[in-house]
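Peer 1: just coords:
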């Protein structure tokens, strides 16, 4: 099955044990990786978003910079934490970025992961508990989606600074197709169904709720199937997209073997996140020679269900090594699996 292939980067920088040591270098190499990925035929450049951390924060300047340096690659997030967002400011930022990038934004949103500080959204001026913010994050998402529809809502000034047509105003610049390129990061079947009901594409990572004793890829595939069924029932007027993320490390050189052949997580793992009462299951890393990886990936049910796959890249190993990983996947793995 033909698939869109993207990379997912955290954009880390750190002083020790990293080839990327500063924020400036991290952002510059993120743009450069998107440029090189486009040359390789990669379909998407996607970035994690975390606050109070030595990695990518607000994504919009980076996305706009990539848009200015590329022509066709999708530019996505995995994902923007709605606990921190003002939906009005967010809508204006995202639509501006989408216009600048010729409608290539693929925006992943969600409640987000544990951050580096306690209740970090409070520093943004939102005085809510973790339990309260869960529902508020969803409410903000729905308001954000409403704003993207472009319906006028703001009462015009009787004496505006600039001439304008009569009637209510909407946020500008308006991007009419962006509302179809919003993704919800779902960790369970229930949240996947909720995303489908509200017309968002589905983004599923290497971590989902441990809802059965089945392997990770089977549980995730069931989540994608539940989403598709709910989408069909909702009757939306456009086709949805589904995405999974995988850590794939091909071993084709001595350096690859030194870095990843031993000590990698090659089995699913069950554990707990800070704010989760229920266990979660983490998908394994796929590590091995290309022929071996082709066989293993062909048996991954969630990859079969999804139309888009993101490859996590180890950003701290630097631009050249990440290009090497993507080139190997695009040359030795993707064609053999029928992804390209």
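Peer 2: Now that the structure is in, tell me what you want to look at. What you see is a predicted model, and the numbers here were worked out from it, not measured in a lab. Numbers count the residues shown, from 1 in each chain.
Peer 1: all contacts plus neighbour counts: C-alpha atoms, from now on.
Peer 2: OK.
Peer 1: so residue 14 sits right up against residue 21, yeah?
Peer 2: Yes: using CA atoms under 8 Å, residue 14 is in contact with residue 21, at 4.7 Å.
Peer 1: three-state assignment of residue 225?
Peer 2: Secondary structure for residue 225, judged by DSSP: H, G, I helix; E, B strand; the rest coil, is helix.
Peer 1: Let me know the distance separating it from residue 302.
Peer 2: 9 Å (CA to CA, to the nearest Å).
Peer 1: who has more neighbours, these two?
Peer 2: residue 302 (25 against 19; other CA atoms under 10 Å).
Peer 1: any idea how far residue 219 is from the more buried one?
Peer 2: 8 Å.
Peer 1: Likewise for residue 25?
Peer 2: Distance from residue 25 to residue 219, by CA to CA: 38 Å.
Peer 1: now swap in residue 59 and tell me
Peer 2: From residue 59 to residue 219 the distance is 30 Å (CA to CA).
Peer 1: Please enumerate the strands of the stretch 101-250 of the chain.
Peer 2: 105-110, 182-185, 201-204, 207-209, 242-250 (DSSP state E, counting those that start in this stretch).
Peer 1: Tabulate those in JSON lines, adding columns for mean neighbour count.
Peer 2: Output for those, formatted as JSON lines (neighbours: other CA atoms under 10 Å):
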{"stretch": "strand 105-110", "mean neighbour count": "25"}
{"stretch": "strand 182-185", "mean neighbour count": "26"}
{"stretch": "strand 201-204", "mean neighbour count": "27"}
{"stretch": "strand 207-209", "mean neighbour count": "22"}
{"stretch": "strand 242-250", "mean neighbour count": "23"}
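Peer 1: ok, second structure coming up, stack it against the first:
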């Protein structure tokens, strides 16, 4: 069981927000969570450099796995990103779980010239960009040159090389095509609270189809790893004020779950709020949840630190056990 945070901060004073994110990850480890994931936000007041944040988190934790959900690789140079990921994986002792996705950067028509001033019209934002990253992480040659030049020694592949990192690469997909492609590449699959309504308008049915398509195309078949991300808010130890805030948050977001949204027909899962026993019942009734062994519950973006402490504590002490999960330990 894991959790996901966006890491919001004040643009005029960004350090406290980043520190709070690190404190939440530390709390997650103390509570026994298996993984902590951070979102990626460019030109916003959320984590813009998750790899740097997780590098810091790797030095303040010892057991918990650290993931990105997800890095949009359209903003990245695959070779440089491969170097950064491998470096953090080495520093963490092999705990990094990079999640990535493809597509043009958001608002590319407005940011393209700043990001790629000379090549904006020629950049490839297809699956090939992730395939390049994956190959470099797994040790494929980056150049035809290696050896000694003067006093310097050069490698033909990304350094440092972290052998286990390639098996911990995740693809965040919302479509049937993405699920199949991730399986064919031997990646792990992140499926979240947003999917494309391609052949159905029933969220659980769509997500289940994605999971099964992924595993059908993965070399490991039914053993291929899938993590499901939903917004889950247990209220067991919440105050009356917190419960009212949580219920208002969910009520505000519920209308968008009634039908697919926008030209891409994106369908949102309803947020789950209530006691852990009630949430467990809802999850067990969810067809896609019954297919997975891993979850990364998303923390609501706009809550306060004390709210996250309460939610995570209830997840670890109430909801997790109701789902048959046990806290990790330093020996795990």
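Peer 2: Here it is on my side, so go on. Model, not experiment: these values are computed from the prediction.
Peer 1: Tell me how the two chains score on TM-score.
Peer 2: Once the chains are laid over each other, their TM-score by TM-score structural alignment, normalised by the length of the second structure reads 0.88; 319 aligned residues with a CA RMSD of 2.5 Å.
Peer 1: right, and the strands of the stretch 101-250 of the first structure - which one's nearest residue 263 of the first structure?
Peer 2: strand 242-250 (12.5 Å; CA to CA).
Peer 1: average distance between that closest one and the second structure?
Peer 2: Average distance, strand 242-250 of the first structure versus aligned residues of the second structure after superposition (mean CA distance after the TM-score superposition for the first structure): 1.0 Å.
Peer 1: residues in the second structure matched by that strand, start to end?
Peer 2: Alignment of strand 242-250 of the first structure against the second structure: residues 226-234, by TM-score structural alignment.
Peer 1: Endpoint to endpoint, the matching stretch covers what distance?
Peer 2: Stretch 226-234 of the second structure: ends 23 Å apart by CA to CA.
Peer 1: Residues touching that stretch, excluding its own?
Peer 2: Stretch 226-234 of the second structure has contacts (CA atoms under 8 Å, 6 or more residues apart in numbering) with 188-193, 211, 246, 269-276, 279, 289, 292-300, 311, 314-315, 319.
Peer 1: Now that we have these, which of them are buried?
Peer 2: Buried members of these, counted by 16 or more other CA atoms under 10 Å: 188-193, 211, 246, 269-276, 279, 289, 292, 294-300, 311, 314-315, 319.
Peer 1: all helices for the stretch 1-150 of the first structure, in order.
Peer 2: All helices of the stretch 1-150 of the first structure, identified by DSSP state H, counting those that start in this stretch, fall at 23-40, 60-69, 87-100, 130-148.
Peer 1: just the stretch 201-332 of the second structure next, same as before
Peer 2: So, for the stretch 201-332 of the second structure - with DSSP H, counting those that start in this stretch - the helices run 203-216, 240-253, 276-284, 305-314, 320-322.
Peer 1: Distance to residue 44 of the second structure added to those, as a markdown table?
Peer 2: Formatted as a markdown table, these follow (distance: least, CA to CA, whole Å):
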| stretch | distance to residue 44 of the second structure |
| --- | --- |
| helix 203-216 | 29 |
| helix 240-253 | 21 |
| helix 276-284 | 32 |
| helix 305-314 | 19 |
| helix 320-322 | 32 |
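Peer 1: Go through those and name the closest to residue 81 of the second structure.
Peer 2: That would be helix 203-216 among the helices of the stretch 201-332 of the second structure, by CA to CA, at 25.0 Å.
Peer 1: residue range for that closest one in the first structure?
Peer 2: Against the first structure, helix 203-216 of the second structure falls on residues 216-229 (TM-score structural alignment).
Peer 1: what's the mean gap between that stretch and the aligned bit of the second structure?
Peer 2: Stretch 216-229 of the first structure sits 1.0 Å off on average (mean CA distance after the TM-score superposition for the first structure).
Peer 1: got a list of contacts for that stretch?
Peer 2: Stretch 216-229 of the first structure is contacted by residues 188-189, 192-193, 195-196, 202, 204, 208, 210-212, 240, 242, 268, 281-283, 300-303, 305-306 when judged by CA under 8 Å, 6+ apart.
Peer 1: Quick check: buried residues in that stretch?
Peer 2: By 16+ other CA under 10 Å, the buried positions in stretch 216-229 of the first structure come out as 216-228.
Peer 1: what sits against residue 231 of the first structure?
Peer 2: Per CA under 8 Å, 6+ apart, neighbours of residue 231 of the first structure: 193, 196-197, 199, 240.
Peer 1: Buried ones among these?
Peer 2: The buried subset of the contacts of residue 231 of the first structure - by 16+ other CA under 10 Å - is 193, 196-197, 199, 240.
Peer 1: and which of those is nearest residue 164 of the first structure?
Peer 2: For those, the nearest to residue 164 of the first structure is residue 199 (32.5 Å; CA to CA).
Peer 1: how much space between that closest one and residue 137 of the first structure?
Peer 2: 16 Å.
Peer 1: for residue 308 of the first structure, same thing?
Peer 2: In terms of CA to CA, residue 308 of the first structure sits 25 Å off from residue 137 of the first structure.
Peer 1: and what of residue 215 of the first structure?
Peer 2: From residue 215 of the first structure over to residue 137 of the first structure (counting by CA to CA), the distance is 30 Å.
Peer 1: Between the two, tell me which one has more neighbours.
Peer 2: Shown here are residue 215 of the first structure and residue 137; by other CA under 10 Å, residue 137 has more neighbours (22 against 17).
Peer 1: residue contacts, the more buried one?
Peer 2: 82-83, 110-111.
Peer 1: same thing with residue 223 of the second structure?
Peer 2: So residue 223 of the second structure contacts residue 215 (CA under 8 Å, 6+ apart).
Peer 1: Which pair of the buried ones among the contacts of residue 231 of the first structure spans the longest distance?
Peer 2: 193 and 240 (12.4 Å).
Peer 1: which residues does residue 191 of the second structure contact?
Peer 2: Residue 191 of the second structure touches 172-174, 207, 211, 226-229, counting by CA under 8 Å, 6+ apart.
Peer 1: Swap in 10 Å and give it another go.
Peer 2: Counting by CA atoms under 10 Å, 6 or more residues apart in numbering, residue 191 of the second structure touches 69, 171-175, 179, 207-208, 210-211, 226-230, 288, 295-296.
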